[in-house]
Every structure is written in structure tokens, then in C-alpha cells.
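# A predicted structure for the sequence below; I have some questions about it.
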Amino acid sequence: MQIKQQKSFFGQPRGLATLFFTELWERFSFYGMRAILLYYIIAKVSTGGLGMSHSMGLAIVSIYSSMVYLSSILGGFLSDRILGAWRTVFTGGVLIMFGHITLALPFGRIALFISLALIVMGTGMLKPNVSEMVGSLYSLNDTRRDAGFSIFVFGINFGAFIAPLLVGQAVKTFNYHTGFLLAAIGMLIGLIVFRVDSRNNLSKATYYPSDPLQPEDIKPLIFKLSYGLIAAVLVIILMYLYDALNLKVIILLLSVVAVMVPVIYFVTMLTSRKTTREERSRVRAYIPLFLAAMLFWSIEEQGAAILALFARDQVRLPVGFNAAWLQSLNPMFIMLYTPIFALLWVKLGKRQPKTPTKFGIGLVFAGISFLTMAIPGFFFGINNLVSPLWLILSWALVEVAELLISPVGLSATTKLAPRAFRSQMMSMWFLSDAAASAINAQLVQFYTVNTEVRYFTIAGGVTIIAGLLLLTQIKKITAAMIGVD
């Protein structure tokens, strides 16, 4: 449903401004909090932190990222079947805000886990549905659609860019809790913008579920939820009886769940009678792309974990410089590269590389970004501080990979989706990040200063090899895509 507006936003529907600023501030809160989260977890209690080990801090940050993307499935369900997009987004924003407020209070580890649970649920409700609401501003044939999404994505990255700078400065000037409070204020601003500015500028359809639960759907849903709750309780009881109810085992179980969910999705689509022979072939073609995306996200998501730790402990930062500020490099390079890649694809037109080719090249760039991080330790030793230029170069390389994989992967997901699983297939793209971060939650525990060179070399080398192998399978994958470029 397209809305007729008298006012516009850079030639776009006025509602785009509402969603642009809502998501800008939500991303400000998310990336601001994430920029200091690891440092808060591992900092000594005497300096205002939680005093946890480096390996546990890295694992917590990674599994948190995994659960954020996994929860998008729940957010989509609540929007489509129960609340509608508007209420789901607003409720999600409220949960995120209270999550950050909880971290702003000096209640230690209990506050940390309550906060992460609230932010995971809130982000899963807000993020995928805001993007869906942007699409609802346009008719399918509206030529402004792609430009509108480009403006929206710029808002995301601008919020992510300024957040580490401001939140990092708040921590430096005051303390960690002030930084988390600033993130909460950012989300509050986003909620105010969304609440005040949306009524006359967004489609009325966003207030209602697109596929509301029918009376006959409620009983089966209650049974499924009950079975899930009983299973969770039984697992907790067994863990307690075997003296395994600890944080490390809980992270392992969550990692297994995050990896198994996409496996179940693939098996369901490939074995369903609703999937035609051609669609089944396309799903099989999507599997190597999904695995490639997992490898890429595994590298990219370590920017807030391994690279953040490296920046704090092993980089020769200028006097007065805050390590958290380096988290702004990721969105900065995205903003710099996006117009270049957009012009490149337009100029190449039909001559541009096929989707699997872009993925393969992207993996090579991602792998090189990690090999780059192994160089200073290999040549200059692990006990010497290194130039921040190594980190800048690493981020510059991995963001080339992101623009070769992330937007291309989203497009491929929509094209390769079976008709009967179109909505579920969109969740698959988020699940590639969820599964990658879940695997990271286990891998990062092996990272130490002593294993640094080996860690970067193995992770980068495996990713490069996977990219080269993917490039050898271009014809086979393209043929299986049947009519999809």
C-alpha cells in the first residue's frame, strides 16, 4: 500500500524520514553499547567493570550477537501474526531502552544478563520490521524504492558511526554506566521520533498483522510453546543434576541451537511437498552461498570482539585516544564504499560478476583482512605495540567483502526463495549471521596474545581457501539457480 504524501523527504515518501531517524537512533544505541560491552565485561571491578576473563568476555559478546539475529525470527512472527509491524517495532524499542538502562545501573553481572536478554528480544522485534515498513512506503513498481532503501541504509551506518565516538567519550569522561545510559537516551530519542512522527506518515496497514492468528491456530501454538518450555526446563534440570549449569555450557547450548535452526530450515524446504523441483534446485544452490555468508560474518563480527580486544591491548594509540572509537571504522568504510559499488554495478550492467563470483571474491577479501592482522605479530613480535594502521587496513579490506556479500546475499535470498517459504527464506539471511556468531562464541575462546598469529592465520587462510573453492564451482552453482542471475 503506497501512501500519498504532500511532503517528501529528499524526493521520497515523508514516512521514510520517520523510519530513517528511528533506525538511526536504534543503531546508535546498539553500536554504542556494543563498542564498550567487551571492555566493560573484562575490566577490573576496581575500574568499574565486571572483572571476567578475556575468553569469557569474547564468548559473551559473540553469543549476544548470535541471539540478536536469531531473535529476528520471533520478531517477524509477532509482527505478521499478532501485533503488526508498528506495535512490534515500538515494543522492541522500549525493551532495548530498558535493556540499556539496566546496564546503566551498578548491579553487576545480574544486570548484564538481564540487559542482554532485553536487548536481544527488543532488537529481534525492531530491526527486521523497520526494514519491512520501509518497503511498505512504496508500490512494487515505484522507481524510488532502491534510492529510498539506500537513504535508509545510510541512516543505519551514520548512527553506527557516531555511536562509538560519543559513547566511548562518555566512558572516558565518566564511566561505563554513563556510556550505557547514553545508549539508552539514543533509543529514547528514536522512540519519541517514531511515536510522534509516524501517525500521519506510515501506512495504516503497519498497525495490523498481515496474517493474523485465527482461533484454530491458537491451540496448536500454545501446545508448541508448552513443549518448548518443558524441554527447556528439562535441559536446565539435567544440567543442574550433572553439575553443568554454568555460563560456559549455557553458551555452548545456545551455539548449538543457533547452528541447528538453519539446518532445520533447509531440511524442511528441501523435503516439503510445497517445494517444486526447480525451487529445490535453487535452495541447493543457496546452501554454498549460505555457508560462504557464515564464513564472512564469522570474520566481520569479530570486529567487536577479537579486534576490539586487540585495539585496546596491542595497538599504539595516540595520547587521549579511546580504543572504542575504532569501532566507527566499520560503518565509515561502508559509507565510503557504498556509492562506489553502486556506480560500479550500474556501469557494468549485465557484465557484472555472477552472485557466486561476488561471494567468492568477498571471502578472499575477508580472509586477507585477517591475514593482515597476523603480519605485525609475525614480524615484530606479540609483545610490542603496533601501529593502528594495521587495524584500519584490516577493516578497509573486510568492508569491501561486506559490500560484495551482504547486499548481494539479500538480493539472492529473495530470488532463490521457494514460493511457499518466501517469508521464512528472508529469515535465512539473518540466520547466517546468527550461526556464524554462535560458532565464534566457541572459537574466540582460543584467542590469546600467545595464539594471536596462529589464530588470525588459520581463520584468514581457511576463509581464503573457501573463497577460491567457491570460485571453482561458479558454473555448477549458477546452473542450479535455474534462471536466476
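Received, thanks.

# contacts, neighbours, all on C-alpha from now
Will do.

# enumerate every residue touching residue 384.
residue 314 (CA atoms under 8 Å, 6 or more residues apart in numbering).

# burial count for the closest residue to residue 104 other than its chain neighbours?
Leaving aside its chain neighbours, residue 104 sits nearest to residue 177 (4.2 Å; criterion: CA to CA, 6 or more residues apart in numbering). Residue 177 sits with 21 neighbouring residues when counted by other CA atoms under 10 Å.

# also this one, for the comparison:
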Amino acid sequence: MSATSAVSTPQRDFFGHPRGLSTLFFTELWERFSYYGMKAILAYYLYRSTAEGALGLDKSFALSLVAIYGASVYMSGVAGGWLADRVLGGQRAVFHGGVLIMLGHVALALPIGVAGVYTGLVLIVLGTGLLKPNISTVVGGLYDRQDPRRDSGFTIFYMGINLGGFLAPLVCGFLGEEYDWHLGFGAAAVGMALGLVVYRAGVRGLGDSAAAPPRPLPAGERGRVLGRIAAVVVGAVAAVALLVVLGVLGAEGVINLISLLSVLLPVGYFAVMVRSPRTTPVERSRVIAYIPLFVAAAMFWLLFEQSATVIAAFADTRVDTTVLGLSLKPSFVQSINPVMIIVVAPLFALLWSRLAGRQPVTPRKFGYSLLLVGLSFLLLMVAGQGDPAVRVSFLWLIAMYLVMTCGELMLSPVGLSVTTKLAPRAFASQTMGLWFLATAAGQGVGAIVVRYYSDENAEAYFGVLGGVAIALGVALVLGARSIHRLMRGVD
């Protein structure tokens, strides 16, 4: 019997699942609470006036900084996955990542201005890169591959993500906007601290799941390899820091640099996989088929991830957040998507079950997702018409998030599945990292795009982006048959 099965089979302490699932459920819930809670108020803290206790930065720069932070989080996951696979193991990576995340929120909670923001964001990026890609690996290790509870276990785990994402803006947003921004960031730090307490208290229940690195560096090479990596990282950071100090590269230049990197990284991945002799002709065809899917995903996330940037700014200044006589905080808007997922996801699961073999092929699903996210932006375009001083109904955001969430459910879970199917055998793990780089690329490009938003040009901004997404969606639907042929038997 394997170590993994020894962990999973006899334990039925959490809704009939291994005891370790409860530990990971609540750890992820609190980690997502900290992530989305901080993100719900970050843009407001950056661009609102100093009279409101905020930093009073230029709004375009503030929105760009939030976007590039999101891109950096997803790029760091590639390095975090490698460290877990070769050095730390999943369990240690999750804990160390959580500590860095907590320290990042603590830095944001301190009233030290822009220095606290930059320090906090760097720590959270590094910590999330360690925790986020590896906690799912630990969940999977609780079960045998044939364990019938495996899929439902992941469903329970992802409910923790949405629960944390729902509660976070309500708590951190209320504290930050009503009382003090640093109190909101402090609540995010407390959330991650609670996650660490839960994790340490229940770590024994995880057994051997991802406890050791699956492909550890040989003892004789470990110091040399890690030393070289550290030297490259330190050298790159020092070079950028020197350019900043000399005035050659400002904060906006650093954002542009990271945006460029978010695009170049996946381009490099594709080039290596297509040209590698370890990629068979059939696999090469599948990789080529994956390219338009990747571009579609990047476009989708470019729009979707503006929830914490442009859509947050729109809710702040253009939307009447009074609902049923209650005056809601603009940050509460970011709780809508998790609620929509909880409500709509079972309907999509039922739809796919009913359609069975009549389901649209994956390229068409991706095309439909772009049509939906584009439509959601066209709804904001209509809402943004007229006098910028006149606030529009909160129902516009409800409708927008409903349409956008349907698009998310057409792409996000489908994308994970098709990535595993199209990945060349020699690049299986790296291709999963490539899927997350689609989100990084979308937000990296978004960091440039959001600079063009203002209250006065909201109609044009949402209309152009929505139109581009719809045009790309139509092209993908029309080309779905050709792309599907390149997938060589993968649906």
C-alpha cells in the first residue's frame, strides 16, 4: 500500500473525507480571505486622497500597480512549484508561503506609506507563489488516483476559496473604508495568521501527502544549483534597483518591465516545447492547438481581473451602492463574483452532464467565454453613458457579474482540464505552469491598458475592450473546427 493511500483510506472525519482536508479547507479559506480582503481595498488606498487617510497617488498609476501585482503573483507560482518539487516539498512550501504572506499584510498594515505597500506586495507575491500552486498538490495527495472521493474532495476545497473570497471584502472592506485602511490590511494579516494556526494544528493529518519533494535535487548538486539561482535573482534585483536609484527606471518603468516579462515567459515556453526533440509530432500539433486557447484565456483574464482595478474604480465613483436602503461600501462589490460562482456552478455542472457527448468542443467553449466576458463589458459601456457625475444603479454590476461569471465557468475549469490533455509528456508539469501564466499575461497587459481608464471615458473604455473580446470570441468559434483537428483526438 502506498503512503498516499495509507493517508486517505482509513480517515473519514470531514464529511466522509480524509481529516487533512479540513485542515487544507480552512487554511485556503483564510489565505483567500487575506488575499481578496487586501485586494478589495488596495486600489482605493493607493488613489484616494490623503484627507481620507490614503496615499493620494495618481489613479492610473494605482490601477496599473494593482494589475501588475496580480500578474506577479501568477508568475511567481512557476518558481514556487519548482521549489516544492525539487527542494521543499509541498507541505513546507505551503507553510513558508503563508508566513511570507502574513508578513506582507503586516507591512501593509503599518502606517509607513509607499514603502509599506512595496514591501508588502513583494512579500505577498513571494509567499503566494509558494503557497497557491502547492496547497492543491497536497489536497490531491490525500487520495489515491482511483479514490472515488477525489473530485468531491476538490469541490469541498474550492468551496473554501469562494467562501473566503465572499467574506473578505465585507470584513476588510468595511474596516478599511469605514475606519482605517491599515485596520483593513491588518484584518487580512490576522486572516492569514489564523490560516497558519489551523495548518500547524492539523499538519499531522496530512500524513505523507507532498511532504517530500518528488524530484529532489541530488545532495551534491543542491548547494551549487541554489547558489546559482540566488546569484541570478540577486543580480537581477540589484540591477533593477540600481536603475531606479539612478533615475533611469521609475516605478512605471518597473511595471512595464514586468508586463513585458509576463508576455515573454509564455512565448519562451511555447518555443521550447514546439522545438524540443522530446515533443512528438502529435504532441507538437497539440501544443500549436493550445496557442489560440492560451491567447483566448489571456484575453479573458485581462478583462476579468479588472474587478480589483477598473471595475473597483467604476463602483467607487460611478455606481450608487445603496441597495434596499442599505449603503454598501464600494469594496463589497468584489463579493459578488464568489456568490455567483456558488449559485451558478452547479447549473453548469448539470448542463454538461445533460449534454454529455453533445457538449461543445473546448475551442468553442473558450470562444463562448470570450463572448460572455465581452458582453459583460458592453453592459458596463451602457451603464457608463451620460454624465460622469450621475451614479448608475447597482443592478448594472449584478448583471455584469452574472454574465462574467458564466464566462468564467466556460473557461476556467475547462482550461485546467484541457491543459492536462494537451501537455506533452516531457513537459506535463511545466504546461500546468503555462496555464497560470495566461492569467499573468492577461494582467500584465492589463497593467498597461488600465492606464487609459477614467470616469470621463468609461463608455469608450468598456466598449473597446468588450468589442475586442467579442471579436476574438467570434474568431475562435469560427475556427474551432480547425483548432480541434490540431488537438489530435482531444476534446
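Yep, that arrived. Just so you know, these numbers come straight off a predicted model, no measurement behind them.

# before we move on, the earlier item: from what I can see the residue nearest to residue 104 of the first structure touches residue 102, true?
No: at 9.3 Å, residue 177 of the first structure does not count as touching residue 102 under the criterion of CA atoms under 8 Å.

# picking up where we left off before, where does the counterpart of the residue nearest to residue 104 of the first structure in the second structure sit, in terms of helix or strand?
When the second structure is aligned by TM-score structural alignment, residue 177 of the first structure is paired with residue 182. Element membership for residue 182 of the second structure, per DSSP states H and E: helix 181-202.

# tell me what that helix is packed against?
helix 19-47, helix 90-109, helix 150-174 (3 or more CA pairs under 8 Å, 6 or more residues apart in numbering; DSSP states H and E).

# so which of these gets nearest residue 282 of the second structure?
With CA to CA, the closest approach to residue 282 of the second structure among these belongs to helix 150-174: 29.1 Å.

# mean deviation, the closest one versus the first structure?
Superposing on the first structure places helix 150-174 of the second structure at an average distance of 0.9 Å from its equivalents, by mean CA distance after the TM-score superposition for the first structure.

# that older thread, for residue 316 of the second structure, find the nearest of the helices and strands packed on helix 181-202 of the second structure.
Nearest of these to residue 316 of the second structure, taken as CA to CA: helix 19-47 at 8.4 Å.

# which part of the first structure matches the closest one?
Mapping helix 19-47 of the second structure onto the first structure (TM-score structural alignment) gives residues 14-42.

# how about the strands in the stretch 351-491 of the second structure?
If DSSP state E, counting those that start in this stretch is used as the criterion, the strands of the stretch 351-491 of the second structure fall at 392-393.

# hey, where'd the helices end up in it?
362-383, 395-422, 428-449, 458-478, 480-486 (DSSP state H, counting those that start in this stretch).

# adding mean neighbour count and distance to residue 264 of the second structure, write those helices out as a markdown table.
Formatted as a markdown table, those follow (neighbours: other CA atoms under 10 Å; distance: least, CA to CA, whole Å):
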| stretch | mean neighbour count | distance to residue 264 of the second structure |
| --- | --- | --- |
| helix 362-383 | 25 | 23 |
| helix 395-422 | 19 | 19 |
| helix 428-449 | 25 | 9 |
| helix 458-478 | 20 | 21 |
| helix 480-486 | 18 | 23 |
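
# mind putting those into CSV with distance to residue 240 of the second structure?
As requested, the helices of the stretch 351-491 of the second structure are exported to CSV (distance: least, CA to CA, whole Å):
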stretch, distance to residue 240 of the second structure
helix 362-383, 36
helix 395-422, 34
helix 428-449, 18
helix 458-478, 32
helix 480-486, 41
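
# among those, which comes closest to residue 291 of the second structure?
Among those, if distance is taken as CA to CA, the winner is helix 480-486, at 9.6 Å.

# so where is that closest one in the first structure?
Counting by TM-score structural alignment, helix 480-486 of the second structure lines up with residues 474-480 of the first structure.

# that stretch vs the second structure, average offset?
Stretch 474-480 of the first structure versus its aligned partner: 0.9 Å mean (mean CA distance after the TM-score superposition for the first structure).

# counterpart of residue 196 of the second structure over in the first structure?
That one, residue 196 of the second structure, aligns with residue 191 by TM-score structural alignment.

# that match touches residue 91, doesn't it?
No: the criterion here is CA under 8 Å, and residue 191 of the first structure misses it with residue 91 at 9.4 Å.

# and the two? Which one has more around it.
For residue 191 of the first structure versus residue 91, the count of surrounding residues by other CA under 10 Å is larger for residue 191: 24 against 19.

# who are the contact partners of the match of residue 177 of the first structure?
108-111, 176.

# got it, and residue 233 of the first structure?
With contact set as CA under 8 Å, 6+ apart, residue 233 of the first structure has no partners.

# against residue 226 of the first structure, how distant is it?
10 Å (CA to CA, to the nearest Å).

# now swap in residue 10 of the first structure and tell me
Where residue 226 of the first structure is concerned, residue 10 of the first structure sits at a distance of 49 Å (CA to CA).

# with adjacent residues omitted, what lies nearest to whichever residue in the first structure pairs up with residue 374 of the second structure?
In the first structure, residue 374 of the second structure lines up with residue 367, judged by TM-score structural alignment. Nearest residue to residue 367 of the first structure, sequence neighbours excluded (CA to CA, 6+ apart): residue 460, at 3.9 Å.
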